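1. predicted model and sequence follow; I will ask about them next.
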Amino acid sequence: MPARNEAALEFLLTRRSRPAKTLVAPAPSREELRPILTAAARTPDHGKLEPWRFIVAEQPAMARLAALTEEAGARLGKSPEDIAKGRGQFDLGQLAVVVVEVQRDSPKIPPLEQTYSAGAACLALLNAALAAGWGANWLTGWVSHDRGFCTAAFDLADNERIAGIIHIATESSAPPERPRPDPDAITTWMSE
């Protein structure tokens, strides 16, 4: 029988993201964030390409990101409601780690596998923040997919895009549990 890590299994069976709008100060310090980033960097990475990197947006940067979101929304013709929702994550944000997917030329590792690895880095970062006792939420939204915003806000190169924006701060209220998928309904067993 393999050795079980009951605490880790219990965490994974009960983990729950915290809505970004419920996250308040304080956010983790750079020292407190380092082990969370270290855990996220242990993400499965076929070919050791490191097809992701992190940009930490601390609270003082949030006002600039909110303004850039407003500019992007106006340029794209977004409704006032969409603009308000898009900038809300920055207006309320205390700290966010932007996980940037970095597509690297590789004769062996297809681009889609690099995308999967960047998504895995987002989940690893989210889970590490939650395991460290912080509230955390993985967001994207229309602004994350706008090249103009990504260039102005984060100076992303042509081979880079946002995989996720992980907001991390103090949980102000515990969210209620939500319905989860039934494993039996989404699992096919193959014995031959």
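-> Structure's in. What do you need? These figures come from a predicted structure and were not determined experimentally.
2. alpha carbons only for contacts and neighbour counts from here, please
-> Will do.
3. after the helix or strand containing residue 122, next one along is what?
-> Using DSSP states H and E, residue 122 maps to helix 111-131. Sequence-wise, the next helix or strand downstream of helix 111-131 (DSSP H and E) is strand 135-139.
4. what residues of the helix holding residue 122 count as buried?
-> 114-131 (16 or more other CA atoms under 10 Å).
5. kindly report the same for stretch 78-94.
-> Buried residues in stretch 78-94 (16+ other CA under 10 Å): 82-84, 86-94.
6. kindly report the same for stretch 6-20.
-> Buried residues in stretch 6-20 (16+ other CA under 10 Å): 16-20.
7. how about those in CSV, adding secondary structure?
-> Listed next are the buried residues of stretch 6-20 as CSV, based on DSSP: H, G, I helix; E, B strand; the rest coil:
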residue, secondary structure
16, coil
17, coil
18, coil
19, coil
20, helix
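8. what's the closest of these to residue 160?
-> Closest approach between the buried residues of stretch 6-20 and residue 160, by CA to CA: residue 20, at 24.4 Å.
9. please name the nearest non-neighbouring residue to residue 98.
-> Nearest residue to residue 98 in three dimensions, chain neighbours excluded: residue 165, at 4.5 Å (CA to CA, 6 or more residues apart in numbering).
10. is that neighbour in a helix, a strand, or coil?
-> strand.
11. and it, what does it touch?
-> 96-99, 138-140 (CA atoms under 8 Å, 6 or more residues apart in numbering).
12. same question, residue 138
-> Contacts of residue 138 (CA under 8 Å, 6+ apart): 17, 122-123, 126, 164-167.
13. take a look at this one as well, against the first:
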Amino acid sequence: MTSSIVDFLLKRSSVPIPELRAPAPTDSEIATLIAAASRVPDHGRLAPWRFILYRGDAREEIGRKLAALAEQREGPLPENRRNQELTRFSRAPLVIGVVSSPKESPKIPQWEMFLSGGMAAMNLMVAANALGYGTNMITNWYSDVPEGRAILGLSPQERVVGFVHIGTYEGTAPERPRPDPATLYGDYSGPWSGPWEG
């Protein structure tokens, strides 16, 4: 059992968003995904994240609003760029926004709450993959501007962890170069002795 889970994780990969098709996860499966996503380290039991489902006609509505916001910021858009904005959320049958929703805490720093949201996003994707769905998580320009976050349903104090695109994927996920694990770790060798910045 354990080795099969490790094998699964070693083969996990994102798939191209335009190749995600219906059917999307059912309501029951979505409930399972959210339950899995919430089982992450969460010091203080703050649940400093939430999830927004973008599906159905809402995906096209968001596209129209993002295209209008892009034109407001940049001026008239070329047709291909406008179409890109119009279809940001409609390429996959389901997009789940993972939102960092920090809570007031005298003990738990904000950055740790954000990291907990990142772990929730990863659990969400792994759970969707385990149910047989393809996934891809992105953020994009609208995550970095207050007006974009407002369009997507976030409050001013919230931030985007990622938008997880989910759907049925037929094919083999493309492999990409991965870092050599042997270069990513080593034994502790004492305090940092280089120049201190910050």
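-> In hand now; what should we look at? Keep in mind that what you see is a predicted model, and the values were worked out from it rather than measured.
14. structure 2: which residue goes with the residue nearest to residue 98 of structure 1?
-> Under the alignment defined by TM-score structural alignment, residue 165 of structure 1 corresponds to residue 163 in structure 2.
15. just residue 76 of structure 1 next, same as before
-> Residue 76 of structure 1 maps onto residue 73 in structure 2, by TM-score structural alignment.
16. confirm that that match sits in a helix.
-> Yes. Under three-state DSSP, residue 73 of structure 2 falls within a helix.
17. confirm for me that residue 128 of structure 1 is in contact with residue 36.
-> Yes. Counting by CA atoms under 8 Å, residue 128 of structure 1 touches residue 36, with 5.3 Å between them.
18. distance check, the match of residue 165 of structure 1 against residue 118 of structure 2.
-> To residue 118 of structure 2, residue 163 of structure 2 is 11 Å away according to CA to CA, to the nearest Å.
19. next: residue 147 of structure 2.
-> From residue 147 of structure 2 to residue 118 of structure 2 the distance is 22 Å (CA to CA).
20. could you count how many residues lie near residue 32 of structure 2?
-> 16 (other CA atoms under 10 Å).
21. wait, a helix at it?
-> Yes. Counting by three-state DSSP, residue 32 of structure 2 falls inside a helix.
22. which one in structure 1 is aligned with it?
-> Match for residue 32 of structure 2 (TM-score structural alignment): residue 35.
23. which of the contacts of residue 165 of structure 1 map to contacts in structure 2?
-> Mapped onto structure 2 and checked by both residues aligned by TM-score structural alignment, their matches' CA atoms under 8 Å, the contacts of residue 165 of structure 1 keep the contacts 96-99, 138-140.
24. in a strand, residue 175 of structure 1, correct?
-> No. Assessed with three-state DSSP, residue 175 of structure 1 is coil; it does not lie in a strand.
25. once you drop chain neighbours, what's closest to it?
-> Using CA to CA, 6+ apart and skipping the chain neighbours, the partner closest in space to residue 175 of structure 1 is residue 18 (6.5 Å).
26. so the one you found touches residue 174, yeah?
-> Yes. With contact defined as CA under 8 Å, residue 18 of structure 1 counts as touching residue 174 (7.2 Å).
27. how about the strands in structure 2?
-> 49-55, 94-100, 134-138, 159-167 (DSSP state E).
28. okay, buried residues for the shortest one please.
-> Looking back up the chat, that one is strand 134-138 of structure 2. 134-137.
29. looking at the residues you listed, which one is closest to residue 176 of structure 2?
-> residue 136 (13.9 Å).
30. residue contacts, that closest one?
-> Counted by CA under 8 Å, 6+ apart, residue 136 of structure 2 has contacts 14-17, 125, 164-166.
31. and the aligned partner of residue 177 of structure 2 in structure 1, how far is that from residue 16 of structure 1?
-> Under the alignment (TM-score structural alignment), residue 177 of structure 2 pairs with residue 179 in structure 1. Counting by CA to CA, the separation of residue 179 of structure 1 from residue 16 of structure 1 is 11 Å.
32. with residue 175 of structure 1 instead?
-> 8 Å.
33. do the same with residue 92 of structure 1
-> From residue 92 of structure 1 to residue 16 of structure 1 the distance is 20 Å (CA to CA).
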